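J.: this one's sequence-less:
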C-alpha cells in the first residue's frame, strides 16, 4: 500500500524522510532485504546526513549487511561507507 502513496508532495523533507524510513522498517519486518536496501538508497538521495544519524536507518543498513544476499550486502556496505556508518 505504501508504494501507492506519493510522498514527494509532503510539505517538508523531514516528513518525507520519516515516511520513507517507516516504509523501510516495514520491509525489514517482512524480511524483504532488497526492498529495505532500495528504500535506504532513496533516503540517501533525500537526506544522506539524516540517514547517517538516524539509529533506525543505521540498524537497517547493518541488518541488510548481515542477513541480505551477497549482492545486497555489498551494496549496503557501500552505502554505509558513503554515509559514514563504517
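T.: Here it is on my side, so go on. Quick caveat, the model's predicted, so the values are computed rather than measured.
J.: hey, let's count contacts and neighbours off CA atoms from now on
T.: Will do.
J.: Ignoring the adjacent residues along the chain, who's closest to residue 61?
T.: residue 76 (5.9 Å; CA to CA, 6 or more residues apart in numbering).
J.: How about residue 73?
T.: residue 65 (4.1 Å).
J.: and the one you found, what does it touch?
T.: Contact partners of residue 65, counting by CA atoms under 8 Å, 6 or more residues apart in numbering, are 72, 73, 74, 76, 77.
J.: In addition, the following structure is provided for comparison:
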C-alpha cells in the first residue's frame, strides 16, 4: 500500500468541522451495500490508512475535492480499510 493521497477528515456531512488531514491509499472499488429498508448504495472507493480516532462512521472524507460518506470500516491491527460512497450533491 502506498499512502500517496491526501484525505481530509470532517466531523459531519455538512462540512462544519474540519478535523485533520491524513495520507492514505485510495483505490477504485465496486460493491453494492443493501440496507434493511430497501436502500442500496454503490461503494466507489476503498481507502487504506493508519488507524486514527478522528475517522468515524458519522464523518465524511474529502478526497480530491469529492465528498465521501463512510459506509463501512474494517479495523485491523495497524491500519483501517474504509468503504466510501460518493455523495451526489457537493
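T.: Here it is on my side, so go on. The model shown is predicted, which means the values in this text are computed figures rather than measured ones.
J.: Give me the TM-score for these two chains.
T.: In this superposition the chains share a TM-score of 0.26, using TM-score structural alignment, normalised by the length of structure 1; 47 aligned residues with a CA RMSD of 5.0 Å.
J.: re earlier: does the residue nearest to residue 61 of structure 1 count as helix, strand or coil?
T.: helix (DSSP: H, G, I helix; E, B strand; the rest coil).
J.: Distance check, it against residue 58 of structure 1.
T.: As judged by CA to CA, to the nearest Å, residue 76 of structure 1 and residue 58 of structure 1 stand 10 Å apart.
J.: Looking at these two, which one has more neighbours?
T.: residue 76 (27 against 17; other CA atoms under 10 Å).
J.: Quick check: that one touching residue 37?
T.: Yes. Contact criterion CA atoms under 8 Å: residue 76 of structure 1 and residue 37 qualify, at 6.6 Å.
J.: Tell me which helix or strand the residue nearest to residue 73 of structure 1 sits in.
T.: helix 55-67 (DSSP states H and E).
J.: Quick check: buried residues in that helix?
T.: Neighbour counts over helix 55-67 of structure 1 (16 or more other CA atoms under 10 Å) mark 57, 58, 60, 61, 62, 63, 64, 65 as buried.
J.: Reformat those residues as JSON lines; add distance to residue 45 of structure 1.
T.: Putting the buried residues of helix 55-67 of structure 1 into JSON lines (distance: CA to CA, whole Å) gives the following:
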{"residue": "57", "distance to residue 45 of structure 1": "14"}
{"residue": "58", "distance to residue 45 of structure 1": "16"}
{"residue": "60", "distance to residue 45 of structure 1": "16"}
{"residue": "61", "distance to residue 45 of structure 1": "15"}
{"residue": "62", "distance to residue 45 of structure 1": "19"}
{"residue": "63", "distance to residue 45 of structure 1": "20"}
{"residue": "64", "distance to residue 45 of structure 1": "18"}
{"residue": "65", "distance to residue 45 of structure 1": "19"}
